[in-house]
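Enquirer: Generate coordinates for the sequence data below:
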Amino acid sequence: MSDNTFDLVIRARQCLLDGELRGATIGVRDGVVAAIGELDEEFTGAGSVTIPDDHLLLPGMIDTHVHINDPGRADWEGFETATKAALQGGYTTLVDMPLNSLPSTVSVDALETKKAAAQGNCYVDMGFWGGAIPGNEADLEPLHRAGVFGFKCFLADSGVPEFPPLDAAQLRDHLEEIARIGSLMIVHAEDPETLAAAPSVGGRAYSDFLASRPDESEVAAIALLIDAVRATGARAHILHLSSAKALPQIRAAKADGLALTVETCPHYLSFDADTIRDGSTAHKCCPPIRDQANQDLLWEALRDGTIDCVVSDHSPSTAELKQLDVGDFQTAWGGVSSIQVAFTAVWTAARERGFEFADVVRWMCERPAQIVGMTGKGSIAVGNSADLIEFAPDELWTVDADALEHKNKISAYDGVQLTGRRYSTWLRGTAIDTSAPAGAFVRR
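Expert: Below is the predicted model of the structure:
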């Protein structure tokens, strides 16, 4: 085979390369990007695709924060439905959270149980997080060697009894072990004492729910985490940052050179507390969606790099648990189902604020891969996996929850008009769709 002959050749007038859209020809061989040439480069291939001029060729998105809940709670979601939704939404790789499934992924045996449930049911590539709970320090190194991308812990109640939180001393013990083995701790940062002291009033009023999860809970928990990172030298990642009041201490910690990274989520960037209808428990999540001024500051933190990435935190449940008919924010399950719309939702909001496509792809593809140590993915580059999507950036459509691939047809985005739609997806250079699972396991 000559150097200019490939398994697949894709030509695109707008291809995202090194942070800019330009004309390019991509040559794919053996599942990886083997060559990148100019738009008129004389590449030949067994297959050839030309992307329409008004569409973009992008790397497949990477979501490192997804709750699939399988096995054990597959009636909430499952590998088949979650990965079909991800494929439709422009993702080619997911990393599954260690809780809400039964068993939780807190040992190698539990990881093997999780992988057995996923085997043959994934339409995109799938990796896994391990869990850090009281008493499982000895399980961290074996899970690390088994390929998990790091370890998740809670500092407050997780919502499920089999995944208890770490107190301050346990957090330090786990971080010392994580520093020793060279792994990463990802942290749900809300402070239990602050939450316990906050007013807790059941009912349909979103304002009451918001008051029950105050900014101070995030500020206090993140301060605790920063002190623990400083003391142990471990790497840590703050999950689903919702409160802008925590940004000053995060900026200071990063300026001090601490190994700290931060994510936020599409729902914090798309919705605000003042416009959430009372009783709309599809919008309930923890930490909560806060006000418009807070959202503006999150966007500024993305602009200046204080927040590193945007992930879905796709956290589905059954309609019964969401209590859609009752609308009680205190008793409804907390979580936003969004994997199929997350990428488009962020692009819709970002373009209105003057961001470019390169920004969104950096937040939702490149940086997630870098943070978790996922090599060979995250950008269109020679030697990287040929995980690619064709995307129409200007196409308008309205979300219909009933038409989503999610197992439970619940979405905070139901009825919302978005801009941008995925058309085609290639995983390791092969065109994929929802007719047959083609995903593989990926590891650290």
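Enquirer: only C-alpha atoms for contact and neighbour calcs from this point on.
Expert: Noted.
Enquirer: quick one: the helices in the stretch 101-250 of the chain?
Expert: 108-118, 137-145, 168-181, 192-197, 206-212, 215-232, 247-255 (DSSP state H, counting those that start in this stretch).
Enquirer: would you list those in JSON lines and tack on mean neighbour count and distance to A358?
Expert: Listed next are the helices of the stretch 101-250 of the chain as JSON lines, based on neighbours: other C-alpha atoms under 10 Å; distance: least, C-alpha to C-alpha, whole Å:
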{"stretch": "helix 108-118", "mean neighbour count": "18", "distance to A358": "32"}
{"stretch": "helix 137-145", "mean neighbour count": "17", "distance to A358": "32"}
{"stretch": "helix 168-181", "mean neighbour count": "18", "distance to A358": "33"}
{"stretch": "helix 192-197", "mean neighbour count": "16", "distance to A358": "38"}
{"stretch": "helix 206-212", "mean neighbour count": "20", "distance to A358": "33"}
{"stretch": "helix 215-232", "mean neighbour count": "20", "distance to A358": "29"}
{"stretch": "helix 247-255", "mean neighbour count": "16", "distance to A358": "23"}
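Enquirer: Quick check: which of these is nearest to F128?
Expert: helix 108-118 (8.1 Å; C-alpha to C-alpha).
Enquirer: Also this sequence, please, to line up against the first:
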Amino acid sequence: MLDPFGEGARRIIEGEFGGVEELLKVIPSYTGLDEVLERIKWLESGEVPEEVLEVDDVRDLLTFYALLGALAFSPYGLEMELVKEASVRLYSLRIEKSGALAEEVHGIERASESEIPRRDRTILERTNYRELSEEEKRRLKLAYKVHLSRFLPLWDGSLKEVYIRGGYAYLTMEDALKLWKRSFERNFERAVNLLYEVRDELPNFYRELYERLGQLAREHFKEKIKKLGNAKAGPLRFDLFPPCVKIALGGVPSGLRNYAITVLLTSFLSYARLCPNPPRRDVRVKDCVESLDVLEKEILPIIIEAGNRCKPPLFEDQPHEIKNIWYHLGFGLTDKPTLEDSGNSTWYFPPNCSKIRANAPELCKPDRDCRNIKNPLTYYLRKLYLESRRGNQGEEQDGSEGAEVTGDE
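Expert: The predicted structure is shown next:
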């Protein structure tokens, strides 16, 4: 089995197609929407068609990356949850069928018999237990190893559950598969996040595929849709903001004021509140709202307060900067806009992290969640998504626990 994020896949993508972006450009010439969606549709029945399970490596890469391209239009929504679930189950089935784990992902290697002292292996694998079945012996065998530098970030259990020797964690097939799944999910989210930045350059094929995925996702998650849902306009969650935005909200010194308030804060707050997952980059405010109430009563006061916290206060020092705020919101250079003015200038999208580092490095103080993030809005989308997923899982656990108590009574 070729793991789509492994070294073998990278060699094919780079060597035969010239990179992921080039691959995405040519995929529509190699495959169709229906073939790609076959990777997902089987979830309804739970049975993977033989032609999907046994597809050749290159064909598999093409259809998998086609799905990633579609998810660039909604990086943290039901569509991603659907594709991730189907992909993890599909690749897990292939691993189980082959009886071996790909050794090219996240440093997972085969462990030789000689690496573990016989006494330790006898205890851990219970080799003297004659009553054990062959299946149980295979289950207990420490067949894989992973260096601790790669193992620790992914392992969420106790280290007492793992045999560690010489800087490596030695794993059974079951534990190695768990580690692979966590690595796969991280790589999956990272890949979708990176493609979010190039979605405007993708062929229309991917937007059509995304719309078809949306239909499948709404059906598959119909019981959860009210709890998870896609990122939509709603009250701002200040606790989920990225560090650069929090710094800007706290006020900045003179040299940073215009960039922090007018460029970063204005664009981030407006998109995060009105259109957190814009369908395209040339969207206008009037495409998202029916009046200016939210802008005037919620967003502008926050921007003005942040400007007043600057030293010296931005709008006392530069009162004309209010016009610039409206200009960056897409209303042209005015301080008395109407909804009809929306589109007179560009509604500026939040600058990428690379631009913030280059133009205002003092704002860029990454936390652990900034890893693999290329835009502050993507950071916020991801945090919203993780919050909704945790909330949904908590409700499901509460419900199941309640059912058990009722049954006992």
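Enquirer: Quick TM-score on the pair, please.
Expert: The TM-score (TM-score structural alignment, normalised by the length of structure 2) is 0.25; 171 aligned residues with a C-alpha RMSD of 7.0 Å.
Enquirer: returning to that earlier point: among the helices of the stretch 101-250 of structure 1, which comes closest to Q417 of structure 1?
Expert: Using C-alpha to C-alpha, the nearest of the helices of the stretch 101-250 of structure 1 to Q417 of structure 1 is helix 206-212, at 22.7 Å.
Enquirer: so the residue nearest to V49 of structure 1 when sequence neighbours are not counted is in which element?
Expert: Leaving aside its chain neighbours, V49 of structure 1 sits nearest to I10 (4.8 Å; criterion: C-alpha to C-alpha, 6 or more residues apart in numbering). Secondary structure from DSSP states H and E places I10 of structure 1 in strand 5-17.
Enquirer: And for the residue nearest to V49 of structure 1, the neighbour number?
Expert: The burial count assigned to I10 of structure 1 is 23, neighbours taken as other C-alpha atoms under 10 Å.
Enquirer: Hmm, it is touching G27, no?
Expert: Yes. Using C-alpha atoms under 8 Å, I10 of structure 1 is in contact with G27, at 6.7 Å.
Enquirer: How about the contacts made by the residue nearest to V49 of structure 1?
Expert: Taking C-alpha atoms under 8 Å, 6 or more residues apart in numbering as the contact definition, I10 of structure 1 lies against T25, I26, G27, S48, V49, T50, I51.
Enquirer: Out of those, name the ones that lie in strands.
Expert: Using DSSP state E, the subset of those located in strands is T25, I26, G27, S48, V49, T50.
Enquirer: related to what we said a few turns ago, a markdown table please, covering the contacts of I10 of structure 1 and showing neighbour count and distance to L94 of structure 1.
Expert: Shown next, in a markdown table, are the contacts of I10 of structure 1 (neighbours: other C-alpha atoms under 10 Å; distance: C-alpha to C-alpha, whole Å):
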| residue | neighbour count | distance to L94 of structure 1 |
| --- | --- | --- |
| T25 | 22 | 27 |
| I26 | 28 | 24 |
| G27 | 28 | 25 |
| S48 | 15 | 27 |
| V49 | 13 | 26 |
| T50 | 11 | 27 |
| I51 | 17 | 25 |
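Enquirer: Now the two most distant members of these.
Expert: G27 and I51, at 13.9 Å, using C-alpha to C-alpha across the contacts of I10 of structure 1.
Enquirer: Just put the contacts of I10 of structure 1 in a markdown table and tack on distance to I250 of structure 1.
Expert: Conversion of the contacts of I10 of structure 1 to a markdown table gives the following (distance: C-alpha to C-alpha, whole Å):
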| residue | distance to I250 of structure 1 |
| --- | --- |
| T25 | 41 |
| I26 | 39 |
| G27 | 42 |
| S48 | 47 |
| V49 | 45 |
| T50 | 44 |
| I51 | 41 |
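Enquirer: Going by distance to T344 of structure 1, which of those residues wins?
Expert: So of the contacts of I10 of structure 1, ranked by how close each gets to T344 of structure 1 (C-alpha to C-alpha), first place is I51, at 18.9 Å.
Enquirer: Counting by contacts, list what the strand or helix carrying R22 of structure 1 packs against.
Expert: According to DSSP H and E, R22 of structure 1 maps onto strand 20-29. Counting contacts by 3 or more C-alpha pairs under 8 Å, 6 or more residues apart in numbering; DSSP states H and E, strand 20-29 of structure 1 is packed against strand 5-17, strand 32-37.
Enquirer: quick one: H174 of structure 1 and E141 touch, right?
Expert: No. Taking contacts as C-alpha under 8 Å, H174 of structure 1 lies outside contact range of E141: 10.9 Å.
Enquirer: what residues are shared contacts of these two?
Expert: Counting by C-alpha under 8 Å, 6+ apart, nothing touches both H174 of structure 1 and E141.
Enquirer: mind listing the strands in structure 2 by residue range?
Expert: 109-110, 142-147, 163-165, 168-172.
Enquirer: which other helices and strands contact the shortest one?
Expert: Read that as strand 109-110 of structure 2. If you count contacts as 3+ C-alpha pairs under 8 Å, 6+ apart, strand 109-110 of structure 2 packs onto strand 142-147.
Enquirer: the inter-axis angle of the strand it packs on versus strand 168-172?
Expert: For strand 142-147 of structure 2 against strand 168-172, the angle by axes from the mean of the first three to the mean of the last three C-alpha atoms, to 10 degrees is 150 degrees.
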